[in-house]
Every structure is written in C-alpha cells, then in structure tokens.
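Asks: sequence-free structure coming up:
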C-alpha cells in the first residue's frame, strides 16, 4: 500500500494492493496499522450514473471518512471546513474507481460530495464517528465561492441537497 500526501493536512490518498490471477482479483481495503484513528461505523451507498451527493458534513461530532469505490467511477470532492486550517475553504478533487483501487482519507471537518461518472456505483465509507442527523449540514455543490469544476453532463440530486447552504453562510455559522 502506498500512501500519498496532499497539500491538505491529514487528507491522504491510499493506493492499495491488488492481487490478480485467472480467477479475478483480491484486494486489501483497510489495514488498521495505517491509521491513527479507528472507524467504528461503516456504511455503503449505491448510485446511478449522473448522481451528485453532497457536499455533506456534521457541525458537531464531525467524522473522518475513508472512501472506497467498490464498483464504478466517481468524481470525488472535499472542502476544508476547519476554520483554523491553512487550507480553510479550499477544495480537493480526485477520480476514484474500482479500477484505480484508490481510497481517500478525509479528515474530520471536511465537507464531502461526489458525482457518479458511471452507472451502478457502489461506495464504501468507514467513519470515525456515528452519524449525528441533528448535526448534519451541507454546502451547495455549485457555490460560486467554492468554484468546483464538476464534470457534470446531466444531474440527479436530492431535494435535501438542493437546499444546502452557501459557503459564505457556513463561514458566518462558524464565525471564520
């Protein structure tokens, strides 16, 4: 397993090992020894092509997440919402897929979202804390201040995500 650092403190890309033979492949998804935090909560999602989910975070009880695509391909985005961070308000994007076998470790305090580039996307999330529905908020995916270059052709988005807040309103909320 190769670990790649980014310009964001704690935001890491994991290039994992795959073992191929005539039957298919075997992959290591998670080895606790590579992580300083534990992940007591696992979830998965299934999405059709052109689905955008996010950008989600929890104000309280923020979660670190390890994101892995088990099937398909996504354009993954995270925004640093840690008000004391040097990269506060900046975003990071990466293509994750079952083919490139990369996982993304997103530290607590980041908003996260993704856009599906293929049909039948299955994602696995390891979370450092349990879901706190009362603390959930979201940032607008198309916020002009964030200026994320999504590769959108068509768009399927939830009514909930259409009502997410601007980054400017988020800044006021956290007084940054």
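Replies: That came in fine, so what should we check first? It should be emphasised that the depicted structure is a prediction, and the values quoted were computed from it without experimental measurement. Residues are numbered from 1 along each chain as shown.
Asks: going forward, measure contacts and count neighbours with C-alpha atoms only.
Replies: Fine.
Asks: look up how far residue 20 lies from the residue most central in space within the chain.
Replies: Central residue of the chain (CA atoms, centre = their mean): residue 112, 4.2 Å from the mean position. Using CA to CA, to the nearest Å, one obtains 31 Å as the distance from residue 112 to residue 20.
Asks: same question, residue 107
Replies: 31 Å.
Asks: same check on residue 108?
Replies: For residue 108, the distance to residue 20 - CA to CA - is 34 Å.
Asks: who's more crowded, those two?
Replies: residue 108 (21 against 10; other CA atoms under 10 Å).
Asks: can I assume that one sits in a helix?
Replies: No: counting by DSSP: H, G, I helix; E, B strand; the rest coil, residue 108 falls outside a helix, being coil.
Asks: so who does it touch?
Replies: Applying CA atoms under 8 Å, 6 or more residues apart in numbering to residue 108 gives the contacts 62, 63, 64, 65.
Asks: adding secondary structure, neighbour count and distance to residue 120, write the residues you listed out as JSON lines.
Replies: Shown next, in JSON lines, are the contacts of residue 108 (DSSP: H, G, I helix; E, B strand; the rest coil; neighbours: other CA atoms under 10 Å; distance: CA to CA, whole Å):
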{"residue": "62", "secondary structure": "coil", "neighbour count": "21", "distance to residue 120": "28"}
{"residue": "63", "secondary structure": "coil", "neighbour count": "24", "distance to residue 120": "26"}
{"residue": "64", "secondary structure": "coil", "neighbour count": "23", "distance to residue 120": "25"}
{"residue": "65", "secondary structure": "strand", "neighbour count": "24", "distance to residue 120": "21"}
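Asks: in addition, the following structure is provided for comparison:
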C-alpha cells in the first residue's frame, strides 16, 4: 500500500495494492497491522457505515464534539470529492482543509483522524460510500459546520452559482467562527 501525506497533520490518503487479472480484482481495504505500521492508524474501528447519494449531494461538514470519530473513507461505486477539516485546537493545521477525489476506479481511501470535521460532494450520477469509524455515532454529540463557510473557504468542485443538495440539518449549520466563539472547538 502507498501512504500519501496530506497538508493536514495525521490525515493521509491510502492507495491499496490492487491485484487484477481477467477475473476482476482483489484488494485489502483494511489490514490492522499494515495500517498501524505504515499509516499510523492504530485505533480500533467500532462502526461501519454505508451511504448512497446522487450527483450534487453534499454531506457535511460533520463532527462529534466530545466523542470524536476517526473515519477511514472509501468509495465502492462512483466518485466523490472528500474533505477533511482540522478542528483540533492547538494543531499546526487547525482550521485548514484538505480535499481529494475518491472513486471506485482509483480505490483510494482517506483517513480522517478524530478531531476533524468531514464532508463529501457526489461527483458521479450515484456514489456509494463506506467508512469505518473509531467511535460510535452519538446523535446528541453531532454537529455540522456550514459547507460554504467563509473562514474555511473550501473549494468544492461545483459550477459557479450551483447550490448542492443538502439535508435540512446541513443547510442550517452555523459557520466555523460560531463554534470557535461558543467554545465548542
């Protein structure tokens, strides 16, 4: 596997070794020992999530306040633009974001460490996304940062003037400064 550092502290892109022949392909999407030794990911995964979304859906930017989740994200069908935002106070990359295109064709994965907000935009007609989490989903602990926050200035690959398809919760999400001012981050 190839581990590619990102501009964010502890956040990495993982390219698995893909073995393909006339029958199809095989890859290891996770191997505890290799991920620990080669990528520094040594937290246990306790929950596995799966979502299906259509083109133009933007999910995020989600995080849990007191029970942060690390997420190992991969696409099993389609293509997304996946984004991680470092919201760890004191981190050298605090308030910075990183985005990468993940697809079923590339097999790349993104490791989003605990203490990060996470979101993605669907670029294909349909995308199926799987992600392993290091903490259980806690709805009372979840929060969303506005996808178009002016402080973060995420360069989502959207045509000018196009608004993505959002959940009601994500459409009403406050900006990054609100969380900073409220002492949440």
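Replies: Happy to help now that I have it. Note that the coordinates shown come from a computational prediction; the quantities given were computed from them, not determined experimentally.
Asks: after superposition, what is the TM-score?
Replies: Here the TM-score for the pair of chains, by TM-score structural alignment, normalised by the length of the first structure, is 0.96; 176 aligned residues with a CA RMSD of 1.2 Å.
Asks: if we can go back for a sec, the residue nearest to the centre of the first structure -> the second structure?
Replies: In the second structure, the residue matched to residue 112 of the first structure (TM-score structural alignment) is residue 118.
Asks: from residue 86 of the first structure, how far off is residue 30 of the first structure?
Replies: Separation of residue 30 of the first structure from residue 86 of the first structure (CA to CA) stands at 29 Å.
Asks: tell me, how many residues neighbour the alignment partner in the first structure of residue 135 of the second structure?
Replies: Using TM-score structural alignment as the criterion, residue 135 of the second structure maps onto residue 129 of the first structure. When neighbours are defined as other CA under 10 Å, residue 129 of the first structure has 17 of them.
Asks: for residue 26 of the second structure, same thing?
Replies: Per other CA under 10 Å, the neighbour tally for residue 26 of the second structure reads 12.
Asks: my guess is it meets residue 107, correct?
Replies: No: using CA atoms under 8 Å, residue 26 of the second structure is not in contact with residue 107, being 10.7 Å away.
Asks: could you point out the longest helix in the second structure?
Replies: helix 32-39 (DSSP state H).
Asks: could you pull out the strands in the second structure for me?
Replies: With DSSP state E as the criterion, the second structure has strands at 2-5, 12-15, 18-21, 24-27, 47-54, 58-64, 71-77, 79-86, 97-103, 109-112, 116-122, 126-133, 142-144.
Asks: that older thread, which of residue 30 and residue 86 of the first structure has more neighbours?
Replies: Using other CA under 10 Å, the more surrounded residue of residue 30 of the first structure and residue 86 is residue 30, with 15 against 12.
Asks: what about that one, distance to residue 43 of the first structure?
Replies: Taking CA to CA, one finds residue 30 of the first structure at 14 Å from residue 43 of the first structure.
Asks: burial count for the residue nearest to residue 2 of the second structure when sequence neighbours are not counted?
Replies: Counting by CA to CA, 6 or more residues apart in numbering, residue 2 of the second structure lies nearest to residue 15, which is 5.0 Å off, once chain neighbours are set aside. By the criterion of other CA under 10 Å, residue 15 of the second structure has 17 neighbours.
Asks: corresponding residues in the second structure for stretch 73-83 of the first structure?
Replies: Against the second structure, stretch 73-83 of the first structure falls on residues 79-89 (TM-score structural alignment).
Asks: how about that stretch: buried residues?
Replies: Residues of stretch 79-89 of the second structure classed as buried by neighbour count (16 or more other CA atoms under 10 Å): 79, 80, 81, 82, 83, 84, 85, 86, 87, 88.
Asks: possible to save the residues you listed as TSV with distance to residue 60 of the second structure?
Replies: Putting the buried residues of stretch 79-89 of the second structure into TSV (distance: CA to CA, whole Å) gives the following:
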residue	distance to residue 60 of the second structure
79	16
80	13
81	12
82	10
83	9
84	10
85	11
86	14
87	14
88	17
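Asks: so which residue of the first structure lies furthest out from the middle?
Replies: Max distance from the centre of the first structure (CA atoms, centre = their mean): residue 22, 32.6 Å.
Asks: ok, residue 43 of the first structure touching residue 129?
Replies: No: Residue 43 of the first structure lies out of contact with residue 129 (CA under 8 Å); the separation is 11.6 Å.
Asks: returning to what we had before: show me the contacts for the residue nearest to the centre of the first structure.
Replies: By CA under 8 Å, 6+ apart, the contact set of residue 112 of the first structure is 54, 55, 56, 57, 76, 77, 78, 79.
Asks: residue 160 of the first structure: how many residues sit nearby?
Replies: With other CA under 10 Å as criterion, residue 160 of the first structure counts 11.
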